[in-house]
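A.B. asks: Sharing a model prediction with you, sequence too.
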Amino acid sequence: MYKSKYEAYSFLTEDPKDTLACDFEILSDEIASKIGFLASNVKNVELLNELKFITELVYHINPTLRTFLSVTPEEFEVLLECHNKLKHFTKGRCEMFVLPFGSRNATYAHIIRNNFKSLSRIAYAEERLGHSVPDLLHDILGILSNYFFYLSLYFNMSQDIEEIPFVSRNYFL
């Protein structure tokens, strides 16, 4: 196999076949970039600082499958507080599913939410391959996915945009 001397990331070809660590790292880097893009549209300083904190956490979880989880219990608690604050603030905003519509920031938060679900899927797949994955990593990824869901509700709420409910024909018959 050809290995370019200009490769942007050394693990692109060196990762063993039985691990998804490189995929996890590339997607987490992409997510961090998307959060940075979203943050560029945020004027609220408190929320901007929160997104910066979350972006740093994403970079800390990036090498977890290859090395170890370096997120501290204190950082996890701060993340949980951020999540719970948004969940409380948007309480009653939607009952179940909503279409990923609304403001530009809300729809982009939905994209990031979904990316965290994909990252979570990679982490579970890594475990199915027989590798150890910290339980806390699974918790962090779930919290981050939900955080960005609540953030999308917050963005729509702050612009007086109503959520569009979605009722599934498959799950609620």
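C.D. replies: Sure, I can see it. Every value quoted in this text rests on a predicted model; they were computed, and no experiment measured them. Residues are numbered from 1 along each chain as shown.
A.B. asks: going forward, measure contacts and count neighbours with C-alpha atoms only.
C.D. replies: Will do.
A.B. asks: residue contacts, the spatially most central residue of the chain?
C.D. replies: Taking Cα atoms, centre = their mean as the criterion, Phe116 is the residue nearest the geometric centre of the chain, at 3.4 Å. The contact partners of Phe116, taken as Cα atoms under 8 Å, 6 or more residues apart in numbering, are Ile31, Leu141, Gly142, Leu144, Ser145.
A.B. asks: now stretch 148-167, how far from the centre of its chain.
C.D. replies: Distance of stretch 148-167 from the chain centroid (Cα atoms, centre = their mean, to the nearest Å) equals 17 Å.
A.B. asks: buried sites along it?
C.D. replies: For stretch 148-167, a neighbour-count test (16 or more other Cα atoms under 10 Å) marks Phe148, Phe149, Tyr150, Leu151, Ser152, Leu153, Tyr154, Phe155, Asn156, Met157, Glu163 as buried.
A.B. asks: take the one below as the second:
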Amino acid sequence: MRRKKPEDLREWCYPFIFETRLTCDYEILTDELCCHIGVVLSQLGEGFDDIRTDLEQLQPLIYNLNGSVRGKNGIFEQDIDWLKERYTHYQQATAGRVTGFVLPRGPAPVPQLHLCRCTGKKIVRMLVRLEQEGRKFDEILPRFANVLANFFFVLTVVIKDRLNVEEVPYISINY
């Protein structure tokens, strides 16, 4: 049975919620990421003004990413250039701190940033699936989403560094 828009709008949480295409799932993932960032922002203490400013600038970009598959593209080269520059800034600030895999743990908001990182990866995977489904979108979207996932990881390293929290290495028995 195909669902349709209910008469009572209280029974309808999103205009595209009953679609069977992956576009709606992509939009929900990007919305989830924006919400995760809101949680991170609520948990940032003093001494993290630079990270707060970056995340506040990033939230609207994620909603631009959200609408860029169904609607017109809202992510541009200057957005990815800015994100790469911020990534490089934080990476250089913590150079040598992480040399391999680490366990995703630490004080808040580190675990929440790891959830952002994982959601970023899910967004990349959803873009792969959307492309497989035949959906057309600008190639900058998966580029931006990949940088997003990496950006969230480097923020975990910066926060733990500033709080003097050690990274816990993970040594794989699989590779």
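C.D. replies: Great, that's in hand. Just so you know, these numbers come straight off a predicted model, no measurement behind them.
A.B. asks: coming back round to it: would you mind finding the match for the residue nearest to the centre of structure 1 in structure 2?
C.D. replies: Structural correspondence for Phe116 of structure 1 with respect to structure 2 (TM-score structural alignment): Gly120.
A.B. asks: Quick check: the helix or strand in which its match is found compared with structure 1, mean distance?
C.D. replies: Element membership for Gly120 of structure 2 (DSSP states H and E) is helix 110-132. With mean Cα distance after the TM-score superposition for structure 1, helix 110-132 of structure 2 departs from structure 1 by a mean of 0.7 Å once superposed.
A.B. asks: how far out from the middle of the chain is that helix?
C.D. replies: Offset of helix 110-132 of structure 2 from its chain centre (Cα atoms, centre = their mean): 6 Å.
A.B. asks: Which residues in that helix does the neighbour count mark as buried?
C.D. replies: The neighbour-count criterion (16+ other Cα under 10 Å) identifies 110, 112-127, 130 as the buried residues of helix 110-132 of structure 2.
A.B. asks: just checking, next helix/strand downstream of that helix?
C.D. replies: On the C-terminal side of helix 110-132 of structure 2, the nearest following helix or strand under DSSP H and E is helix 140-162.
A.B. asks: Kindly name the residues of structure 1 that line up with that next one.
C.D. replies: Counterpart in structure 1 of helix 140-162 of structure 2, with TM-score structural alignment as the criterion, is residues 136-158.
A.B. asks: Touching that stretch from outside, list them.
C.D. replies: 61, 69, 76, 79-80, 82-83, 86-87, 89-90, 93, 102-103, 105-110, 112-117, 119-120, 123-124, 162-163.
A.B. asks: how close does it sit to structure 2?
C.D. replies: If you overlay the two and look at stretch 136-158 of structure 1, the average distance to its match in structure 2 is 0.6 Å (mean Cα distance after the TM-score superposition for structure 1).
A.B. asks: Give me the distance from that stretch to the chain's centre.
C.D. replies: Taking the mean of its C-alpha atoms, stretch 136-158 of structure 1 sits 7 Å from the chain's own mean (Cα atoms, centre = their mean).
A.B. asks: cool, and stretch 72-84 of structure 1?
C.D. replies: Stretch 72-84 of structure 1 has its C-alpha centroid displaced from the chain centroid by 14 Å (Cα atoms, centre = their mean).
A.B. asks: which residues in structure 2 does it align to?
C.D. replies: Taking TM-score structural alignment, stretch 72-84 of structure 1 hits residues 76-88 over in structure 2.
A.B. asks: Just the residues contacting the helix or strand where Glu74 of structure 1 lies, thanks.
C.D. replies: Secondary structure from DSSP H and E places Glu74 of structure 1 in helix 73-89. Contacts of helix 73-89 of structure 1 from elsewhere in the structure, counted by Cα under 8 Å, 6+ apart, are Glu50, Ile54, Ile140, Ile143, Leu144, Asn146, Tyr147, Tyr150, Leu151, Tyr154.
A.B. asks: which two from those residues end up farthest apart in space?
C.D. replies: Within the contacts of helix 73-89 of structure 1, two members stand farthest from each other by Cα to Cα: Ile140 and Tyr154, at 20.4 Å.
A.B. asks: Aligned to Phe101 of structure 1, what sits in structure 2?
C.D. replies: Checking with TM-score structural alignment, Phe101 of structure 1 has Arg105 as its match.
A.B. asks: before we move on, back to that, quick one: which of the contacts of helix 73-89 of structure 1 has the most company?
C.D. replies: Counting by other Cα atoms under 10 Å, Tyr150 has the largest number of neighbours within the contacts of helix 73-89 of structure 1, with 27 neighbours.
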